[in-house]
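Trainee: sharing a model prediction with you, sequence too.
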Amino acid sequence: MMHLQLIGLAAAIAVVSRLLSHPVPLDCSWQTRWHRALTAFVVPPLLLLATAVSIITMGADSAYLWEGRLSFALSTGFLALAGGLWAYLVWLALKTQRELQRYPVQSIQTGAATVTGRVMDVPAVFSAQVGLWSSDLIVSQGLLGHLDEAHLAAVFAHEAGHAHYRDTFWFFWLGGLRRLTCWLPYTEDLWQELLLLREVRADQWAARSVDTLVLAESLLSVITAPLMTTEAICAGFSCAAPHSRLAQRVDALLADRPDRASDKLGSPWQWTAIALALTPLLAIPFHH
């Protein structure tokens, strides 16, 4: 019975923590919004996964045969679902990368700098980083003909921000958590918030090397429908967040004192919350 109660307690904590952490305050800094949204999104699924792992490791509760088997079956099913989901996403990512490899790698001149990327011979205006840990720059011929060199440099600086933060890799795993726990409250709202903040962070990275006004003009110029059907390994300049949030990105760029994104992985309270989510694993050594 103890294991079944542990599952119920973990699910209740996951739901309540989501309810208490949403909505993310909009009057704080972009960096604080990022940490709060990421913590609210990641901690509940981690608690559920850690609980499932601990129950499977401890085995079925022999004192309560029926309840022990039920809790073991629920935990096994949840982890099997998670493993199957990420296996599917890996297959989808590899398939997408193979399809993109048929496009040639070209050197693109943007003023004084030269950028290397794969060019898709399509008229749509599009650019993105696609891949996992090591992502490739993918641009369309339509983008190259749509923008001049200065605005192209701004777009490529934004994409360099995605590459610097390894956004395609981290959002691959976050996207899996999104699908795995879509039944939790506010999963989709937090996901859209993270996509927006990811783009703001890449904008702010680009603003270190290009003019913010030029970057804002580029953003306004290339709003278009995405070409990529999978967002798991794609970080695009204009299509990752809903168009209704365009104003927030432009405002962040044109702010008198832009809140620059830092390279810190997280704040102390964020790591504390993650550590608390993993506490079910501590019960394993004390199980009899």
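Mentor: Right, received. Where do you want to start? Numbering: from 1, shown residues only.

Trainee: hey, let's count contacts and neighbours off CA atoms from now on
Mentor: OK.

Trainee: now the helices: where do they sit in the stretch 101-250 of the chain?
Mentor: Using DSSP state H, counting those that start in this stretch, the helices found in the stretch 101-250 of the chain span residues 141-146, 149-164, 167-180, 187-206, 212-221, 246-254.

Trainee: include distance to H3 and mean neighbour count when you put the ones you listed into JSON lines, please.
Mentor: Converted to JSON lines, the helices of the stretch 101-250 of the chain look like this (distance: least, C-alpha to C-alpha, whole Å; neighbours: other C-alpha atoms under 10 Å):
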{"stretch": "helix 141-146", "distance to H3": "56", "mean neighbour count": "17"}
{"stretch": "helix 149-164", "distance to H3": "42", "mean neighbour count": "23"}
{"stretch": "helix 167-180", "distance to H3": "21", "mean neighbour count": "19"}
{"stretch": "helix 187-206", "distance to H3": "26", "mean neighbour count": "22"}
{"stretch": "helix 212-221", "distance to H3": "51", "mean neighbour count": "18"}
{"stretch": "helix 246-254", "distance to H3": "45", "mean neighbour count": "17"}
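
Trainee: putting a second one here so we can go through both:
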Amino acid sequence: MITAAVLAALATACALGSWRFTTARWTSRAPRLAIIVWQSLGVAWGLATTGAMLAYAVLPYNVGVLPGLIAFARGRTPAEAWDPWHVLAMIAGLTSLAVLVVVLLTAGVQALRARRRHRVLLALISRDDPGVPGVRVLDHPSAAAYCVPGLRSQVVVSAGALELLSPDEMAAVLAHEAAHVRERHDLVLLPFAALRRALPWSKVVADAQAQVELLIEMAADDRARRYCSPRRLATALLRFGTAGAMPTPQGMLGVHAHNVMARVDRLIKPGPELSAFVRYGYLALSVSLLTTTPFLWVYQL
């Protein structure tokens, strides 16, 4: 019973922490760290929520969640008699776990299919340009720049973007898109998109997804600024924002007009870095969340 209570308390703490974290002001100063915290909160919340129900369900076995589920699957007789509440908890816990897994797999499969279709389409309507080697160019008047993530990643720009941006600005945009590809930001977004599908009514989940989308853009900006002038990237973002950029295809990562000024401000006037104490504190919190919850699945308190 203690394990179930601790997991329930941890799930509640993660939910409240996520709600407070959506309004945190330091995240733009350390976007990669903030992404790690968001990921740890999401994983811990999912495992703790389902684990609390399953821990109560397997109480008659007097073992941890995972050993109890294995014993249940093998048809072993529990040490204590089942009651209706244990049965309901088992049904609710397994259903919740199945929904989370199925939604995650479905989101992944749909993303892979969308990218596969888009690669086929690009092979038909895009072209190479000696001015931007290694990049596919779409003959479209609107400004667009995005990447198709995956094992065969591609960076795509439109003819309108080539006309809109100077060579230095285009180099900055391409460095930004290369950062998305290199750091696999599509995999960062996937669990949050899946959770949004599972809980479409949750404002906290919607806010979390929106914040992570902004944070990966800021993280890509930070990596791009190693290879280009931050001001060139900022002016490129402003041009995209004022020119009415073409919407990024579904499942891709690209330059768009959302939150442009927040990104431009931090590029031109970057805030002070977080202190080492704060950084290590949040890292320790993330590690604690990612280790405590699996521990509670295996061992009974």
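Mentor: Arrived safely. Here the structure is a predicted model, which is why all the values come from computation and not from measurement.

Trainee: thinking again about what came up before, L65 of the first structure: which of the helices of the stretch 101-250 of the first structure is closest?
Mentor: Counting by C-alpha to C-alpha, L65 of the first structure lies closest to helix 167-180 out of those; the figure is 28.3 Å.

Trainee: who's in contact with that closest one?
Mentor: Applying C-alpha atoms under 8 Å, 6 or more residues apart in numbering, the contact partners of helix 167-180 of the first structure are 42, 45, 81-82, 85-86, 89, 129-133, 135, 162, 187-188, 191, 198, 232-235.

Trainee: neighbours of the alignment partner in the second structure of D211 of the first structure, just the number please.
Mentor: Aligned counterpart of D211 of the first structure in the second structure: S229 (TM-score structural alignment). For S229 of the second structure, the count of nearby residues is 16 (other C-alpha atoms under 10 Å).

Trainee: how about L282 of the first structure?
Mentor: L282 of the first structure: 11 surrounding residues under other C-alpha under 10 Å.

Trainee: that one pairs with which position in the second structure?
Mentor: Here L282 of the first structure is matched to V298 in the second structure, going by TM-score structural alignment.

Trainee: so its match touches V65, yeah?
Mentor: Yes: assessed by C-alpha atoms under 8 Å, V298 of the second structure is found in contact with V65 at 5.9 Å.

Trainee: restricted to strands, list the contacts of helix 167-180 of the first structure.
Mentor: Members of those lying in strands (criterion: DSSP state E): 129-131, 135, 234-235.

Trainee: mind putting those into a markdown table with distance to Q31 of the first structure and neighbour count?
Mentor: Below are those laid out as a markdown table (distance: C-alpha to C-alpha, whole Å; neighbours: other C-alpha atoms under 10 Å):
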| residue | distance to Q31 of the first structure | neighbour count |
| --- | --- | --- |
| Q129 | 22 | 27 |
| V130 | 24 | 28 |
| G131 | 25 | 25 |
| S135 | 24 | 21 |
| C234 | 22 | 29 |
| A235 | 19 | 29 |
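
Trainee: switch the residues you listed over to CSV; also include distance to R33 of the first structure.
Mentor: Listed next are those as CSV, based on distance: C-alpha to C-alpha, whole Å:
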residue, distance to R33 of the first structure
Q129, 24
V130, 25
G131, 26
S135, 26
C234, 22
A235, 19
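
Trainee: closest to R36 of the first structure out of the residues you listed?
Mentor: Scanning those for proximity to R36 of the first structure, where the rule is C-alpha to C-alpha, the winner is A235, at 21.1 Å.

Trainee: how deep is the equivalent of L285 of the second structure over in the first structure tucked in, by neighbour count?
Mentor: Counting by TM-score structural alignment, L285 of the second structure corresponds to W269 in the first structure. Counted with other C-alpha under 10 Å, the neighbours of W269 of the first structure add up to 12.

Trainee: what about the residue nearest to L41 of the second structure when sequence neighbours are not counted, which helix or strand?
Mentor: Nearest-residue entry for L41 of the second structure: C14, 5.8 Å, with adjacent residues in sequence omitted and distances by C-alpha to C-alpha, 6 or more residues apart in numbering. Per DSSP states H and E: C14 of the second structure is located in helix 2-21.

Trainee: okay if I get the helices of the stretch 101-250 of the first structure as CSV plus distance to V122 of the first structure?
Mentor: Formatted as CSV, the helices of the stretch 101-250 of the first structure follow (distance: least, C-alpha to C-alpha, whole Å):
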stretch, distance to V122 of the first structure
helix 141-146, 6
helix 149-164, 17
helix 167-180, 23
helix 187-206, 24
helix 212-221, 17
helix 246-254, 24
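
Trainee: in contact with the alignment partner in the first structure of V205 of the second structure, which residues?
Mentor: Alignment note: V205 of the second structure maps to T187 in the first structure; criterion TM-score structural alignment. Going by C-alpha under 8 Å, 6+ apart, T187 of the first structure touches 41, 178, 181.

Trainee: tell me the one of the residues you listed nearest A60 of the first structure?
Mentor: T181 (24.2 Å).

Trainee: what distance do you get for the residue lying farthest from the centre of the first structure to Y88 of the first structure?
Mentor: For the first structure, the residue at maximal distance from the C-alpha centroid (C-alpha atoms, centre = their mean) is A63, at 42.0 Å. Distance, A63 of the first structure to Y88 of the first structure, by C-alpha to C-alpha, to the nearest Å: 37 Å.
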